[in-house]
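In: Please work out how this folds:
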Amino acid sequence: MADEAVRSAFMEIQGRMIETTGKLKQVQNQMRNKETEKKRAYLTLEELKLLSDDTNTYKSIGRTFVLEPKSALMEEQEGKLKDSEAAISSLQTSKEYLEKQMAEIETNLRELLQQDPALARQIMSMSM
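Out: Below is the predicted model of the structure:
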């Protein structure tokens, strides 16, 4: 009976670990995407600053280019830059939370394996 309870606890911890690992990878991918978006907006903004105010600038909309004032394009890029920074900050908070959750799950798993050495041996034999 106790053996079955330990196995079910292990399965629950394993499920939580898999779920948390997936969420952590998803957040890391989102952070990479936002970093790329932020860098692109920054570089575009820097290039726009080099242009004179009377230069014709165009905005890409799908496969079409539309004439836009330089100031409008700069505001748009500044907005993208600020949005990306805010999203990265939020994702960083989520990442830290998930990392703490992961550490807690690992601690729970270690404790469970220390309580039942037979389960630890069984898991080790399965992984070989």
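
In: all contacts plus neighbour counts: C-alpha atoms, from now on.
Out: Noted.

In: Strands of the protein, residue ranges please.
Out: Assigned by DSSP state E, the chain shows strands spanning 57-61, 64-68.

In: Another sequence for comparison is provided below:
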Amino acid sequence: MADEANRAAFMEIQGRMIELTAKLKQVQTQMRNKEGEKKRAFLTLEELRPLSDDSNTYKSIGRTFVLEPKSVLVNEQEQKLKDSESAIASLQTSKEYIEKQVAEVESNLRELLNQDPGLARQIMSMTVM
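Out: Okay, here's the model as predicted:
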């Protein structure tokens, strides 16, 4: 009976670990995307700043380019930069929280395997398909 309970507990912990790992990968992907947006906004700002205020600047909307004042484009890029930075900070907090959950699940798994060495041997003898 205890063996079945330990096996069920292992399956639950394993499912939780898979779920948390997927969430962590998703957050890391979102962070990479936001880092790219931030870098593009920064580089665009670096190119816009040296231009004179009366230069013709164009904003891309789909496959169309619309004439916009330089100040509008600079403001948009600065806002994108700020939004990306705040999103990255938020995602970093989420990442740290998920990493703590992963560590907790790992310790639960270690504890379970230390309690039942027979379960550990069964798991080690399984073949991965």
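
In: just to revisit the earlier point, need the winner for burial among the strands of the first structure.
Out: Mean neighbour count (mean count of other Cα atoms under 10 Å) peaks for strand 57-61 among these, with a mean of 13.

In: That one: how far from the chain's middle?
Out: Mean C-alpha position of strand 57-61 of the first structure versus that of the full chain (Cα atoms, centre = their mean, to the nearest Å) differs by 30 Å.

In: mean shift of it relative to the second structure?
Out: Once fitted to the second structure, strand 57-61 of the first structure is off its aligned match by 0.3 Å on average (mean Cα distance after the TM-score superposition for the first structure).

In: got it, and stretch 71-90 of the first structure?
Out: Compared with the second structure after the fit, stretch 71-90 of the first structure shows a mean deviation of 0.2 Å (mean Cα distance after the TM-score superposition for the first structure).

In: buried stuff in that stretch?
Out: By neighbour count with 16 or more other Cα atoms under 10 Å, stretch 71-90 of the first structure contains the buried residues 73-74, 77-78, 80-81, 84-85, 87-88.

In: Stretch 11-20 of the second structure vs the first structure - mean distance after superposition?
Out: When the first structure is superposed, stretch 11-20 of the second structure averages 0.3 Å from its matched positions, counting by mean Cα distance after the TM-score superposition for the first structure.

In: From the rest of the structure, what touches that stretch?
Out: For stretch 11-20 of the second structure, the external contacting residues (Cα atoms under 8 Å, 6 or more residues apart in numbering) are 98, 101-102, 105-106, 108-109.

In: Now restrict these to buried residues only.
Out: Among these, those classed as buried by 16+ other Cα under 10 Å are 98, 101-102, 105, 109.

In: longest helix anywhere in the first structure?
Out: helix 2-50 (DSSP state H).

In: How far off centre is it?
Out: How far helix 2-50 of the first structure lies from its chain's middle: 3 Å, per Cα atoms, centre = their mean.

In: so which of the strands of the first structure gets nearest residue 118 of the first structure?
Out: Closest to residue 118 of the first structure of these is strand 57-61 (Cα to Cα; 63.0 Å).
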